[in-house]
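Colleague: quick one: sequence and predicted model below, then my questions.
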Amino acid sequence: MPQSSARPIRIRGLGRLLVGTILSVLLLIGGALLWIRASLPPVDGSETLAGLHAVVALERDARDRVSILASDPEDLVFGLGYAHAQDRYFQMDLLRRAGSGTLAELIGSGGVAIDRGARLHDLAGTARASLARLDPNERALLDAYVRGVNAGLASLTAPPWEYLLLRQSPAPWRPVDSLHVILAMFRDLQEETNRAERALDLASRTLDPSVFALFRLSPGPWEAPIEGSAGTWPKARIPASGPATEPTASDPASIPDPMPAGSNAFAVGGALTQDGRALIANDMHLTLRVPTVWYPVRLQRTGSNPLDAVGVSLPGAPALVVGSNGHIAWGLTNSYGDWLDHVVLELDPSDPSRYRTPDGWRNLERRTEWIPVAGQDPVRFEIQQSIWGPLVGHDPDGRPLALHWVAQEPEALNLRLMRMVEQTSAESALQLAPSCGVPAQNILVASDSGEVGWTILGRVPRRRGLDGPRPQRWADGQTGWFGWLEPDEVPRIGPDRAARLWTANARVIDLNEQHLLGDGGYDLGARARRIRDRLMERDFFDESALFDIQLDDRAELMEGWYRRLNALVQARPASLERSALLKLLSDWDGRASIDSVAYRLTREWRTAVSAAVLDALNQPLTRLSNDYRLADLPRTEVAVWSILRDPPDWVPPGYGDWTELENRCLERVIAHLGTAERWSEHTWGARNRTAIRHPFSPLLPSWVRPWLDLPPRPVPGDSNVPRVASPTHGASERLVVAPGAELRGILQLPGGPNAHPFSAAREGDYDAWVAGEPVALLPGPARHRRILRPIAND
């Protein structure tokens, strides 16, 4: 009998244990949710703070967009830092660590590879040296911004929620960290390993000269420069024996379908608008993530030198990146000039630790970097250093190569972009731009007096003897970099009231001037050409006309591919498959539209054919290296299409003729579509669906992700149309504005200012961004107001 009564006791005990466990889990989850909610910023009320000269007000509208009102320049950037920290401190932390080589210290081993790149180039050293060189006024503004950042972080009841998951605490912001943020953008916008130059070297050594010429064509047939002209299609002369200078049996490398980075900016002078103001549009195409790259803000300053500016800022940096101040408006696209060069080192035969310089022999330096890693031992990283940069490998002749990059130069990094918001004419803005220390950008400027102009924003090195396909020796003192171009030496267009200007990462100017900037992989030009043609269609413009161009998804580059594919299918023998394919191709409308099966079929066939051709042409390069490929080079479309439009006698190995290659590529595409009954489901929108995620999203359970990520949506557009779009890449903002008429302006962002899971405006303009609906540039009426007061007699 005692044994029979023990079982209910054990069951009751287990029940109590289970209930206790559930309660503990619920309490843990509840506590975590309360902690996360506590990291929402306080947006009302007031606070008394040290470091202010006068009262600062932060107003937020229904979309959570912030307006900062102050009477003092330092107080204004204090308010900007405060807002950045309240809404984006964790993003700022990631950026400063990516730019200084300390990311692994926060996130663990996943950051080691990123840290290696920063430490290889000693970006932290660049930042320290640049900080010491700052203009006193810039330093005073930076210090005010830093005070604001730390005050904004301190205003949170709990640190940003990401630190809870990492079991870390946020470190205070320092002045040098804002320079690290800018260096992180250098890393994002410039290819820091200079792969294309290595691939070009290999190609020049292994390809028949007639084949190599296909990859060096300039000007190209798709280009649409503002100054100068486009080229014509070259004839592909490939020897029947193949593309190599000598036979090779190496296997080719696999070629992916890359998504080129890029942006659009275009402007029209006041002679082409109703009110005489110039008009500008800008959409910067970047990797899309949660939170958005940019932070929308309005900066208002009263007093003897008033300011009312609106646009987007980069959290961590005290400047308006693009926007309008009522007098001028400006927009940016990446310039893709040649901002990196490999340098061949001449070693001393009697002492390989020494290398020749213009001043004689010098010893290679060795640096030991220790990368802190959260939860693990630090990682040791050894670097050999020359005066021209770190050693990164050897050329095919076995000679050591150093890598020189503008981001290694303290003179290339400063905070003069803060001055852009104070400019009142296109002329003064264009004069300022080349002295700003940022990753070199094309800048378009429009003014309220109707003028528009273009130049380079960022320092341009004075390069000599570096236009060939192979790395050079710099030891003779005649070849290399020799300081920086002065602002009046940097190419410029305008200012002009009657001009139509455009830039889409392609060549902007005549080749006679392009050599000053070099070729760092500028774009093919299809986007630029479409934008140019749209601008030439009209005599007068308003904001809606420019916004419509931003959303243009007509795929002119794909038209030729579609006609070729349609002819290929038409030539096939009659069959059910042929009929099904022709039906799929019948919905072609010339656009990268979400409902089109024909566009997706054409796009994927183009990828397969291009890969087959480039794989075959790449085969000679593998005789020397499998690390670099022809696909690393820019504008490979020219080489591939030149071959297809006038096929040479040579045919890639494994194919009987070019028609067989094209048909077999089509069969590979069809195989990925599954059964014929489901082919019609494979629209472009089914593939081109947004995947805009928080960096923590892949690490968390799937049920949590909807609270962090933006909902997936099919989007029109592609890489060679004005509306650039892929699942993880596209318009990080869309801005259209005439300076002085900001009330009519447009500003879209794919997400809200604060991506906090509990923020009511977390998704921001995302639905409008997907649908292509305009969103007002200026913030709406204030829903919240936070007052920052100075300490009396501070």
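Modeller: Received it, and whenever you're ready, just let me know what you need. Numbering: from 1, shown residues only.
Colleague: contacts and neighbour counts: CA atoms only from here.
Modeller: Fine.
Colleague: Gly656: neighbour count?
Modeller: Here the number of neighbours of Gly656 (other Cα atoms under 10 Å) works out to 10.
Colleague: same check, this time on Asp348
Modeller: Asp348: 14 surrounding residues under other Cα under 10 Å.
Colleague: and if you look at Gly468?
Modeller: Count around Gly468 with other Cα under 10 Å applied: 11.
Colleague: gap between it and Gly518?
Modeller: In this view, Gly468 and Gly518 are 11 Å apart by Cα to Cα, to the nearest Å.
Colleague: regarding the chain, what is its longest strand?
Modeller: Assignment by DSSP state E gives strand 376-386 as the longest strand of the chain.
Colleague: ok now that one, how far from the chain's centre?
Modeller: In terms of Cα atoms, centre = their mean, to the nearest Å, the centre of strand 376-386 is set 28 Å apart from its chain centre.
Colleague: ok, stretch 178-186 next?
Modeller: Centroid separation for stretch 178-186 versus its chain: 13 Å, with Cα atoms, centre = their mean.
Colleague: got another one to weigh against that:
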Amino acid sequence: MKRTRVWLKRLLIGAVLVLVAAVATVVALALSTVPSFTGTQVLPGLTQPVSIIRDRNGVPHIIGTTVEDLYRALGFAHAQDRLWQMELMRRVGQGRLAEIFGEQLVDTDIFLRTLDLAGHAERSYERFPADAKALLEAYAAGVNAFLERPVGLFESRWPPEFLVLRHKPEPWRPADSLTLVKVMALNLSANLGPEIQRLTLAAQGFSPDEIEDIMPLNDGENPPPLPDLSKLYPLRSLGPGRRRTAALDNDIGSGASNNWVVAGSRTVTGKPLLANDPHLRLSAPSIWYLVHLALKGSERANLVGASLPGTPIVVLGRGDTIAWGFTNTEADVQDVFIEKLNPDNPEEYLTPDGWRRFDVDVMEIRVARGETRLVERRRTRHGPVLPPQFRNLGRILGQGYVAALQWTALSDDDTTVLAGLFSPNIRTVSDWIERTRHYVVPMQSMVVADMAGDIALIAPGRLPIRHLENQIAGRAPVPGWEAKYDWQGYVAFEELPRTINPPDGAIGTANARIVSRDYPHHITYDWDADYRHRRVTELLAKRDKHDMATMQAVQLDVFSPAFAELAPLMIAAAKAAVSEEEDLRQLLDQVERWDAQMRSDAVEPLVFMAWLRETVQAVFADDLGPVFRQFFRPQAKALIRVLKGQASGRDWCDDINTPARESCGDILAAAFRRAIADLESRYGKDRAKWSWGQAHYASGEHRVFSTLPLIGRYFIVGTASPGGPYTLNRGLVEFDSEDPFANRHASTLRAIYDLSDLDNSLFMQPTGQSGNPFSRFYRTFETSWSEGQYIRIPTDPAEIRREAIGTWRLLPN
């Protein structure tokens, strides 16, 4: 017995030692993937040595004597911290995800390869002038220098994602940077989704009036009546079925943002103030990478802001005398054309001039652990034919029809990148505006200010001109065989929206209408809900003089104008029906007293959002049937329309699945009961412990490791957060998910620029600088972002040296 105990003890000790050794090995391997902050590297092509000095926040200050040298070093720094992000975005643009992830992304690859973003980028790059090519080649060389660098005995060449997936990246090419810009354009071009949604609703038998109820436009928009789409094409209703390109659905057309600029006449310092916070899907790492480029040669200049890894562009930021910020214009730069096939020859489609053959080639889709697919890709005179599985188009359209996409990004002369290359000569608002002449896509509403005191708004890009007889005007797919739906060219640069030094000294945009009703060109009818735009305008007008503190207060504002309008309507409808239920009535009274502030520590936002979720489902799910999930989101405008009795289509509150005729009060009261029961099941019956922040967890997911069982949560960067879908401090939720109140889409950068002292400018992003989950800079800013804090990025050499934690010296041959 004693001998048995001894052996058991030895076995236990041995097992513990093996486990400790295994854990130590894993930890050592993980840490070996984190690049050093200090080192020396020969970088071929440099003209002079370059320093990469990282500060205590992990922000690199890159100091060199030429722009080419700076870009070479920036490529190196991007690859050090964000190589996996760069590789993943490049593969999205190339349509080569299945090569790594396998069968599940074949349909996504087919869609992306159909667009041929990488091909258009390559052909555009070939047209670039030699000086621009040299800059992009320098950046690519810097990335590749990191890939090919000598590594030590205990240093991994690749970040952990590459090791886990057993994947080796290909060398970076200059055109890859253009491909990434086109991926951003795909994420920000928002018209494709609403067009197909309206077609889907028409296929389900909904009238134009009913479609307008479900997808209401902003007040004051007065488009021509939408025709009955089912009379233009044979459409088929959808039964249950999955959307086979769902992997991209949450990213396509997902951009939103705020920006504003205030003239010196409206500030304490007498110089302009400019603020910007782009809203995109949260991820770990954040899409942006903060950086400071310092040119110290014969020309001296600083460039500070948010760069896009994989490109040399500081997209949002400031120079020495100028600052700028973007929001998505929501411009209608995409049209879906329904093409009619020749019944006698399916290789032809109908045009205004008769039948024409498709342009056809074959795509090779390689699949990890699977068979390579050969897929035919067809193009019409409008653009590529969308795959039938994309958003169920093949199931919706009748036999003999296909859908083709025309989009400004699908061009071989896209010069957008030229507008973003570092030039010390861009010092004034007028310089900036002229530089945007190169800009193609995605169309952005850019606010800009300079130290001389000028402020401006310009929305550059290719804006299609549509025929006056085109009554659909971008809201739904159009017949490809009728000439009146063809684009008539593009709006001239001089006629694009712009405002310079307005009399009231302030300009603000938030994805809503940016032009007056008499603007002569069509931009879109599908502007974003105008609540944030109205709130920016209101808060800027409240003060005669602004300073950095008031700019921060506007940026962090969590008042929801939408819920301030919607909540009283919902309460009035439901109050009588719960008057006899004391517990529910008290909760409803609490919501009634609520000030519509989406504070993290408050319970009312949580109760209201849960009620809103159940209400949207109760009002619309029975009518929409199998397509409801496409519309399962906070539907403030649609519900306001219903509860005010303005719905023109049908009685949406009545449940069509019951013989009774329910009122809105009946439906909302039942939804309130279900909402409270749902909250109790999620967060317990002790309501004193409920809070909005507890449920509204900012969820920046790592694109590989967050899906791992048991440990996946560790790789999510985020914390409790305030705000909601209609607040300036935005936090968009996904009702149709396991965590329906989590914050999935929010500010990916906050920046405020002080034109009286640009070194006083403030920045914040939701994650850290590093994309490596094992780096101390992976989640640096998660709490600071949630709490509304900011950092400075100085350009003063002495301050940079004081804040330095390590320096890389890059040397010429």
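Modeller: Cool, the structure landed. Here the structure is a predicted model, which is why all the values come from computation and not from measurement.
Colleague: C-terminal to the longest strand of structure 1, what's the next element?
Modeller: Proceeding N to C from strand 376-386 of structure 1, the next assigned helix or strand is strand 389-394, under DSSP states H and E.
Colleague: can you list the buried residues in the helix or strand just after that following strand?
Modeller: As assigned by DSSP H and E, the chain's next helix or strand after strand 389-394 of structure 1 is strand 400-405. Within strand 400-405 of structure 1, the residues scored as buried using 16 or more other Cα atoms under 10 Å are Pro400, Leu401, Ala402, Leu403, His404, Trp405.
Colleague: would you check which pair of the residues you listed lies furthest apart?
Modeller: Of all pairs drawn from those, the widest gap by Cα to Cα lies between Pro400 and Trp405 and measures 16.6 Å.
Colleague: trace Val27 of structure 2 over to structure 1, please.
Modeller: For Val27 of structure 2, the aligned position in structure 1 is Leu33, judged by TM-score structural alignment.
Colleague: then Tyr71 of structure 2?
Modeller: Residue mapping for Tyr71 of structure 2 onto structure 1 gives Val77, with TM-score structural alignment as the criterion.
Colleague: what sits closest to that match if chain neighbours are left out?
Modeller: Nearest in space to Val77 of structure 1, with sequence neighbours left out and distances taken as Cα to Cα, 6 or more residues apart in numbering, is Tyr145 at 5.1 Å.
Colleague: picking up where we left off before, can you put the buried residues of strand 400-405 of structure 1 in TSV and add distance to Leu165 of structure 1?
Modeller: Below are the buried residues of strand 400-405 of structure 1 laid out as TSV (distance: Cα to Cα, whole Å):
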residue	distance to Leu165 of structure 1
Pro400	44
Leu401	42
Ala402	40
Leu403	38
His404	38
Trp405	36
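Colleague: quick one: map Leu556 of structure 2 onto structure 1.
Modeller: Under the alignment (TM-score structural alignment), Leu556 of structure 2 maps onto Leu551.
Colleague: kindly apply the preceding question to Ala459 of structure 2 instead.
Modeller: Aligned by TM-score structural alignment, Ala459 of structure 2 pairs with Ile456 of structure 1.
Colleague: what residue lies at the spatial centre of structure 2?
Modeller: In structure 2, the C-alpha nearest the mean C-alpha coordinate belongs to Leu280, at 2.9 Å (Cα atoms, centre = their mean).
Colleague: what about Pro520 of structure 2, neighbour count?
Modeller: Using other Cα under 10 Å, the number of residues around Pro520 of structure 2 comes to 10.
Colleague: how close does it get to Ala492 of structure 2?
Modeller: Pro520 of structure 2 sits 12 Å away from Ala492 of structure 2, going by Cα to Cα.
Colleague: excluding chain neighbours, give the residue nearest to Phe128 of structure 2 in space.
Modeller: Thr415 (7.6 Å).
Colleague: return the residues in contact with the one you found.
Modeller: Residues in contact with Thr415 of structure 2 (Cα atoms under 8 Å, 6 or more residues apart in numbering) are Ser124, Phe128, His438, Tyr439, Val440.
Colleague: same question, Arg119 of structure 1
Modeller: Residues counted as contacts of Arg119 of structure 1 (Cα under 8 Å, 6+ apart) are Ser100, Gly101, Glu369.
Colleague: do Trp405 of structure 1 as well
Modeller: Glu192, Trp339, Leu340, Asp341, Gly389.
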